[in-house]
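> Dropping a prediction and its sequence here:
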Amino acid sequence: MRNIKITAVFTAILFIFALIPASVPASAAFTPDVELYSSAYYMVNLDLGTVIAAKNENEKCYPASITKLMTAIVAYENCADLSMPMEVTYDCTNEFWEGDPNKDGAGTAGIAVGQTDLTMKDCLYGLLIKSGCECGNIIGYNLCKNKGGIPAFIEMMNKKAKEIGCKNTHFGNTHGLWQEDNYSTPYDLYLIARYIYDKLPEIVEITNTYEYIMPANKYNPSPYGIYNVNSLINNVGDNPYYYEFASGLKTGSMGEYYTKDSNGEWTVYHKGFANIVSTASQNGFNYMLVTCGAPYTDEEGNRLNGHFKDSIALYKWAFRTFDIREVMNENTFVANVKVDMGENADVAILKPAAAFSTLLPKDLDPSVIQQKITITAEKNDNDAVVAPIEKGQVMGTLELELDGDTLWTTNLVASQSIALSQFEYTMRMINSIFDKWWFRLCVAALAVLIIADVVLNTVQKARIAKMEARRARKANIRGQW
């Protein structure tokens, strides 16, 4: 009988690690518990980049003088020396007197045509703190004097807006006086202001300046002061809108504006509005806020200043409501997963790959934060991950949600290593061989051979016995004769 040698071939087990970031912070906007005049707003914690309040942030709005922030960006980044002398021509002021009611009598910084002692620095201060409309045109004219003039500068403004990431913004002028093609959104205005906040501290400083002395001209025989129109930062006199924690950046208001009727005449009247983008800091917390669409006047026609009121209300709400809170750390138990063929372990404990702290309401119950767990590690038919497992191995993802908004996404990792049980592995391989069809076929064939051999041997022995009995009878007969 031949000896049959069976050789078992074992394959290596491969683990695929998920190729996602270890942690991805996101935002969850909250609803302020204050009444507001503005139709849209967007508020961000600058320390974490967390959006804490938003309404209609992607809706079209007219930025008014907030347009001047983009004018300042393009001017600052394309002027090597702020002492650059500026030429003031009629081209810079003509549009304010050409019959468009939206531009007639525009607010200015008192600059005179033909003035020769004006610098880029003067124009930036006049543009941003006095909101002088002529300053925007003077800047555009001088920087693009030989390259297409003010229209070419406006093209640069639109190009820069796209570079910053604005997708719903178009500028039609340098100053923000009403034009159909001069529009943005609260979110895009935030992107513009955030760009200045992060990259152009000199511009931030200008917007936070209360007073600046302009050079004399024919309208002002002596150097004269211009003053910031942002009431949030003006601690002068009896100003009810001064907010000690506020700083920069820019207001943008229109008392009223007109659009053309079917005959092309400027007869269609629209009520005015007030916008502002600002920042505020208190107790180590820093916020940026954009508010848009507050009515310019109340029902009696009195100046409402709703944009200032809303800004103060939202800042106070944020400072009293939010704090940095730890949601979980690297030792927080999140989930477990069954382990197959583990050495002394049948469960792997999963923990977050990183700690997570974020800005949350001080009185928020952490249990309302929902956990969305996804196991990405490959499982077998027993819904288990096959050992070995290394400590820190990515096993899945964790997403934290609050009121339907994603707060954070991170990897889930194994908290400890789990070795492969060699005994269980060997037994599993042996059992797997027994389950193979070809093995069962061989066993069946062998059984048939054994049974056939037994039957043949039995038949053979019976034949031999029968033959021997026959010979014995013949021998007895011969002996009798």
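Yep, that arrived.

> okay, CA-based contacts and neighbour counts for the rest of this
OK.

> Spell out the residue ranges of the strands in the stretch 251-400 of the chain.
For the stretch 251-400 of the chain, the strands defined by DSSP state E, counting those that start in this stretch cover 266-282, 285-295, 322-328, 335-340, 347-352, 356-361, 370-375, 385-386, 394-402.

> Could you pull out the buried residues of the next helix or strand after the last one?
Of the helices and strands lying after strand 394-402 in sequence (DSSP states H and E), the nearest is strand 405-414. If you call a residue buried by 16 or more other C-alpha atoms under 10 Å, then strand 405-414 has these buried ones: 406-414.

> Which elements pack onto strand 405-414?
Packing partners of strand 405-414 (3 or more C-alpha pairs under 8 Å, 6 or more residues apart in numbering; DSSP states H and E): strand 23-25, strand 347-352, strand 394-402.

> Could you look up the next helix or strand downstream of the shortest one?
Once strand 23-25 ends, the next helix or strand along the chain (criterion: DSSP H and E) is strand 40-45.

> List the residues that contact Tyr76.
The contact partners of Tyr76, by C-alpha atoms under 8 Å, 6 or more residues apart in numbering, come to Leu82.

> still on that earlier bit, between the strands of the stretch 251-400 of the chain, which gets nearest to Val34?
Ranking the strands of the stretch 251-400 of the chain by proximity to Val34 (C-alpha to C-alpha) places strand 285-295 first, at 14.0 Å.

> so how far does stretch 281-289 reach from one end to the other?
Using C-alpha to C-alpha, to the nearest Å, the end-to-end distance of stretch 281-289 comes to 12 Å.

> quick one: contacts of that stretch?
Contacts to stretch 281-289, defined as C-alpha under 8 Å, 6+ apart, come from residues 41-47, 190, 245-246, 276-280, 311, 315, 319.

> List only buried entries from these.
Going by neighbour count (16+ other C-alpha under 10 Å), the contacts of stretch 281-289 have 41-46, 190, 245-246, 276-280, 311, 315, 319 buried.

> next, the one to line up against it:
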Amino acid sequence: MEKGEIFMRKRIAVAILVVLFLPFLNVGVAAAQLDIEARSAILMDAASGKILFEKNAHEKWYPASMTKIMTLTLALEAVEEGKVSLQDMVIASEHASSYGGSQVWLEPGEEFTLEKMLIGIAVGSANDCSVAVAEYIAGSEEAFVEMMNQRARELGAQNTHFANSHGLHDENHYTTAYDMAQIARHALTLPKLRELAAMKSYQFRGDPKPLVLWNYNKLLWWYPGADGIKTGYTSKARYNLTATAERDGLRLIAVVMGVDKRNGHFAEAMKLFNYGFARYGFKKFYEAGELVTSLPVSKGSQDTLDLLAKDKIGVIMPKGKDEGLNLKLEVPSMVNAPVAEGQQVGEAVIMQENKELARFPLVAAQAVERATFWRQTGKVFSQVLTIGDKR
């Protein structure tokens, strides 16, 4: 190894250590002093989409393999919609098997479960798996790319255009730091995607030619709380990273694009996370799916209905400025049957000094059918007897 290369690696290692332990030093870094060495960058609150820091966030640039976040998203949405199953067998076409770069060396006609192909994409950044999955979901990679662009527009990624499912360089294949953060916000709502993106390694093949995939996202090892999501690199795009980390209920998304230094995308993302976690906290009221309140039911098969938080109820706040926060419930005094499971019945509103900060839907925990004639008659008779006893 050249002396110059050894020296450069030592400098990068020292820089990473400094960034990692910066929050524990008694120093402050103002937003204006946050020097991010990237072509573009953004730091976003995953829950609300609030932007905490940005640098050229709407400038178009090449995403490289961060593209695969959308590929994974579309595949897992198809699973959730029941269109495909994780246990479906995906057969590699000659077209899919022809791709180089990061790969698992699929042979034409070789088959694996959809789940294993998705692991190959999330952990090994496999281009051949990306194309195989695209063809399986949409019939052709071209049709899948149309789906990618349509979904991007639906998610608010207005300055994004995909030309393929893997991210290998194409001048007409671009996005922005803001758009990638928006796509990642949605992707992180898919539990299976979070599971795959957090995997550090996976044995894709056994003997006689074992293949162990190692996640390219080194923040999974280097940064406490980091658990996703995808790196990207080409000689044109340079080093890119869309990352997420959670601490004390606060989940942040950091995107850096066009970083020149090797491993620099990890160092710059850590700077962003340190900035965010040092200055902001998350005030939680209820977890997603937690019981918030119960309401009486009129003319129903049961007398009460439980209301659950559809999503985690809470708000990001600058540290030390969360005084006066309270939760107001906007719900009816009584619910009329029938009610469908998951139906929105009311809202929880986070307030601070009479100012509304955020709203969250409250949904029915279970379905309530309309009461039968005999049940309603029985309730009336019971109420009459109760009145008589009081007399």
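Thanks, I have it. Keep in mind the model is a prediction, meaning the values are calculated, not measured.

> So after superposing, what's the score?
The TM-score (TM-score structural alignment, normalised by the length of the second structure) is 0.62; 266 aligned residues with a C-alpha RMSD of 2.9 Å.

> Rebuild the helices and strands packed on strand 405-414 of the first structure as TSV, extending it with distance to Cys61 of the first structure and mean neighbour count.
As requested, these are exported to TSV (distance: least, C-alpha to C-alpha, whole Å; neighbours: other C-alpha atoms under 10 Å):
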stretch	distance to Cys61 of the first structure	mean neighbour count
strand 23-25	29	17
strand 347-352	42	23
strand 394-402	29	22
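
> got those as JSON lines, with distance to Lys362 of the first structure columns?
Output for those, formatted as JSON lines (distance: least, C-alpha to C-alpha, whole Å):
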{"stretch": "strand 23-25", "distance to Lys362 of the first structure": "19"}
{"stretch": "strand 347-352", "distance to Lys362 of the first structure": "23"}
{"stretch": "strand 394-402", "distance to Lys362 of the first structure": "15"}
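
> All the helices of the second structure, residue numbers only.
Assigned by DSSP state H, the helices in the second structure fall at 3-21, 68-80, 94-97, 114-122, 127-138, 141-154, 177-187, 191-197, 219-222, 264-279, 373-390.

> how about those, which one is nearest Ile313 of the second structure?
Across those, closest to Ile313 of the second structure is helix 177-187 (C-alpha to C-alpha), at 16.3 Å.

> Pull the residues that contact that closest one.
Outside helix 177-187 of the second structure, the residues that reach it (C-alpha under 8 Å, 6+ apart) are 40-42, 44, 46-47, 49, 56-59, 69-70, 73, 152, 155-160, 193-194, 229, 242, 253-257.

> May I see the buried residues of that helix?
177-185, 187.

> residues in the first structure matched by that helix, start to end?
The aligned range for helix 177-187 of the second structure in the first structure is 186-196, by TM-score structural alignment.

> check the fit of the matching stretch onto the second structure and give the mean distance.
In the superposition with the second structure, the average deviation recorded for stretch 186-196 of the first structure is 0.8 Å (mean C-alpha distance after the TM-score superposition for the first structure).

> about what we covered before: may I see the buried residues of strand 405-414 of the first structure organised as JSON lines, with distance to Trp437 of the first structure added?
Output for these, formatted as JSON lines (distance: C-alpha to C-alpha, whole Å):
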{"residue": "Thr406", "distance to Trp437 of the first structure": "51"}
{"residue": "Leu407", "distance to Trp437 of the first structure": "52"}
{"residue": "Trp408", "distance to Trp437 of the first structure": "50"}
{"residue": "Thr409", "distance to Trp437 of the first structure": "46"}
{"residue": "Thr410", "distance to Trp437 of the first structure": "45"}
{"residue": "Asn411", "distance to Trp437 of the first structure": "41"}
{"residue": "Leu412", "distance to Trp437 of the first structure": "40"}
{"residue": "Val413", "distance to Trp437 of the first structure": "39"}
{"residue": "Ala414", "distance to Trp437 of the first structure": "37"}
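
> in these, which two residues are the furthest apart from each other?
Within the buried residues of strand 405-414 of the first structure, Thr406 and Ala414 form the most distant pair, 23.4 Å apart (C-alpha to C-alpha).

> residue contacts, the residue most central in space within the second structure?
With distances taken as C-alpha atoms, centre = their mean, the residue of the second structure nearest its centroid is Leu188 (1.4 Å). Contact analysis of Leu188 of the second structure by C-alpha under 8 Å, 6+ apart lists Arg194.

> Also the one 5 residues further on?
With contacts defined as C-alpha under 8 Å, 6+ apart, the neighbours of Leu193 of the second structure are 72-73, 76, 187.

> For my notes, please list those residues in CSV and give distance to Ser382 of the second structure for each entry.
Formatted as CSV, the contacts of Leu193 of the second structure follow (distance: C-alpha to C-alpha, whole Å):
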residue, distance to Ser382 of the second structure
Leu72, 57
Thr73, 54
Leu76, 51
Ala187, 52
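
> Can you tell me which of those residues is closest to Lys283 of the second structure?
Nearest to Lys283 of the second structure among those, with distances taken as C-alpha to C-alpha, is Ala187, at 23.1 Å.

> Distance check, the closest one against Glu77 of the second structure.
From Ala187 of the second structure to Glu77 of the second structure the distance is 9 Å (C-alpha to C-alpha).

> Over to Asp248 of the second structure?
Using C-alpha to C-alpha, one obtains 28 Å as the distance from Asp248 of the second structure to Glu77 of the second structure.

> Would you mind listing the residues in contact with the residue mapped onto Phe204 of the second structure from the first structure?
Aligned counterpart of Phe204 of the second structure in the first structure: Met214 (TM-score structural alignment). Neighbour list for Met214 of the first structure: 122, 223-226 [criterion: C-alpha under 8 Å, 6+ apart].

> Of those - the most surrounded one?
In terms of neighbours by other C-alpha atoms under 10 Å, these top out with Asp122 at 22 neighbours.

> Show me what that one lines up with in the second structure.
Asp122 of the first structure maps onto Lys116 in the second structure, by TM-score structural alignment.

> Skipping adjacent residues, who's closest to that match in space?
The spatially closest residue to Lys116 of the second structure, leaving aside those adjacent along the chain, is Phe204, at 7.6 Å (C-alpha to C-alpha, 6 or more residues apart in numbering).
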